[in-house]
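Participant: Quick one: sequence and predicted model below, then my questions.
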Amino acid sequence: MGRRFTSAAPGAQGTSAEPAGPWTHDVHWAAELRSAIGVASLLLTALFVVDAASGRLDVTRGLLWSGLAFLVFAIMLPRRVSVRPGRLSARGMLTTGTVRTDSLVSVRWCDGVAQRLVLQDTRGSRVEIDPTVLTRNPAMWHVLDADSRTSIRRGTLRRGTTALRRLAQRIDRETAHGVFKVSGWR
């Protein structure tokens, strides 16, 4: 399975070859979007009902509750992660970040309340993604893994092989767990 590149138009200056290929998207993103909408809607409805029942609902409180529900939605809204050979893109509510995955400089694992994988390329572009997106989408992980190996071969990826190895082990563990679960082993 070879990688195809489109070349820049003759005479175009300052452009480089762009990777071609279909985008692979997070298959669970739509369900997470529906969950975020559902939770925010439920919260807004509950707040309106409680305030209306107590007789204290007015325009100011309605706007306050609407703002609170929107804030909950914004916090719960997952980034839309897409991968294709040579690129990873993560689109949030207000921003979109894209990195060249075939020319990565560093990959960091940030632990905490919400784990993050931080990817940075040779152009200085940086993207943060939730590693579970790659765990749940083997096709996305396959593309990123192949491109990170290209970065290692080219010598651009100097920091981050440990984070990638850790992620690969996590994905292997999750895959094995899923196989055992499906086959009836516990």
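Facilitator: Noted; the coordinates are in hand.
Participant: For the rest of this, base every contact and every neighbour count on C-alpha atoms.
Facilitator: Will do.
Participant: For the lengthiest helix in the chain, list every residue counted as buried.
Facilitator: With DSSP state H applied, the helix covering the greatest number of residues in the chain is identified as helix 29-54. With burial defined by 16 or more other Cα atoms under 10 Å, the residues of helix 29-54 counted as buried are 29, 33, 36, 37, 40, 41, 43, 44, 47, 48, 51.
Participant: this is the other structure I want to compare:
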Amino acid sequence: MEHLDHVHPRLTGSPPSGPGTVVYDRGWSRDVRNAVRCAGALLGLLLVIDRVAGSLDWWRGALWLLLALLLLLVLFPVRVSAGPGWLASRRLLRTRRVRTDLLIAVRPVDGVSRRLVLRDGFGGRVELDPEVLVANPDLWHRLDEDARRSEAAGTLRCGRSALHRLAHRLDRETALGVFRASGME
């Protein structure tokens, strides 16, 4: 039995027309490198401290390696990608996909970290950090274009105001970036 998170965008419904290019989070590889650096630095620091103390043996080295791997798993970033009519969030073991042209709900979640939860008509659910959309205008353009299509079709029942607030924020960030680039801060 297939899990609801594994809804493929082209298996049900007709895909939207438009360019078929897939866009990705541009900062993902940098975030992966930073996660590996942090885990490597922790491992190196623990091994050096244990070696200087004279208590390093293979059990303790394996324990420090396990601790560094756990830190890497915690810090490993989510890879967000989008194509015509879909958006996917990929973790180490699971990919979640949502049909953005058939959205039924968009809900911001406030807490320790801000999240944006997208739900489609087929039960797909993706949770992502809105900062990924702010940092990647191509991803935002894909989502916004398909969310407008969902809104026009009447399937988007909840979250129109959240999308409009996010669009306003992105427009403001873009304008500030243009002003900074032109020296008109």
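Facilitator: Received, thanks. Just so you know, these numbers come straight off a predicted model, no measurement behind them.
Participant: on that earlier part again, once aligned to the second structure, how far is the longest helix of the first structure on average?
Facilitator: By mean Cα distance after the TM-score superposition for the first structure, the fitted helix 29-54 of the first structure averages 0.7 Å away from its aligned residues in the second structure.
Participant: what's the distance between that helix and the middle of its chain?
Facilitator: Relative to the centre of its chain, helix 29-54 of the first structure is centred 24 Å away, using Cα atoms, centre = their mean, to the nearest Å.
Participant: Against which helices or strands is it packed?
Facilitator: Secondary structure elements in contact with helix 29-54 of the first structure, counted by 3 or more Cα pairs under 8 Å, 6 or more residues apart in numbering; DSSP states H and E, are helix 59-76.
Participant: ok, residues contacting the next helix or strand after the helix it packs on?
Facilitator: Per DSSP states H and E, the first helix or strand lying C-terminal to helix 59-76 of the first structure is strand 80-84. With Cα atoms under 8 Å, 6 or more residues apart in numbering as the contact definition, strand 80-84 of the first structure has outside contacts at 20-26, 29, 88-92, 129, 133, 140, 143-144.
Participant: can you rerun that using 10 Å?
Facilitator: Under the criterion Cα atoms under 10 Å, 6 or more residues apart in numbering, residues 19-30, 33, 88-93, 96-101, 127-130, 133-134, 139-144, 147 lie in contact with strand 80-84 of the first structure.
Participant: which residues does the residue lying farthest from the centre of the first structure contact?
Facilitator: Computed with Cα atoms, centre = their mean, the residue of the first structure farthest from its C-alpha average is residue 55, at 43.2 Å. Listed by Cα under 10 Å, 6+ apart, the contact set of residue 55 of the first structure reads residue 49.
Participant: still on that earlier bit, weed out the non-buried ones from the contacts of strand 80-84 of the first structure.
Facilitator: Burial by neighbour count, 16+ other Cα under 10 Å: within these this picks out 19, 24-26, 29, 33, 88-91, 98-101, 127-130, 133-134, 139-141, 143-144, 147.
Participant: about what we covered before: aligned counterpart of the residue farthest from the centre of the first structure in the second structure, please.
Facilitator: Taking TM-score structural alignment as the alignment basis, one finds that residue 55 of the first structure is matched in the second structure by residue 54.
Participant: Which residue comes closest to residue 171 of the first structure once chain neighbours are left out?
Facilitator: The shortest distance from residue 171 of the first structure to any residue that is not its chain neighbour, by Cα to Cα, 6 or more residues apart in numbering, is 5.2 Å, and that residue is residue 135.
Participant: Next, count neighbours for that neighbour.
Facilitator: Here the neighbour count serves as a burial measure; for residue 135 of the first structure (other Cα atoms under 10 Å) it reads 19.
Participant: That one: what's it in contact with?
Facilitator: Taking Cα under 10 Å, 6+ apart, we find residue 135 of the first structure in contact with 141, 167, 168, 170, 171, 172, 173, 174, 175.
Participant: Show the buried residues in those residues.
Facilitator: For the contacts of residue 135 of the first structure, a burial check counting by 16+ other Cα under 10 Å picks out 141, 167, 168, 171.
Participant: wait, doesn't the first one sit right on residue 169?
Facilitator: No. In this structure, residue 141 of the first structure is not within contact of residue 169 by Cα atoms under 10 Å, at 12.0 Å.
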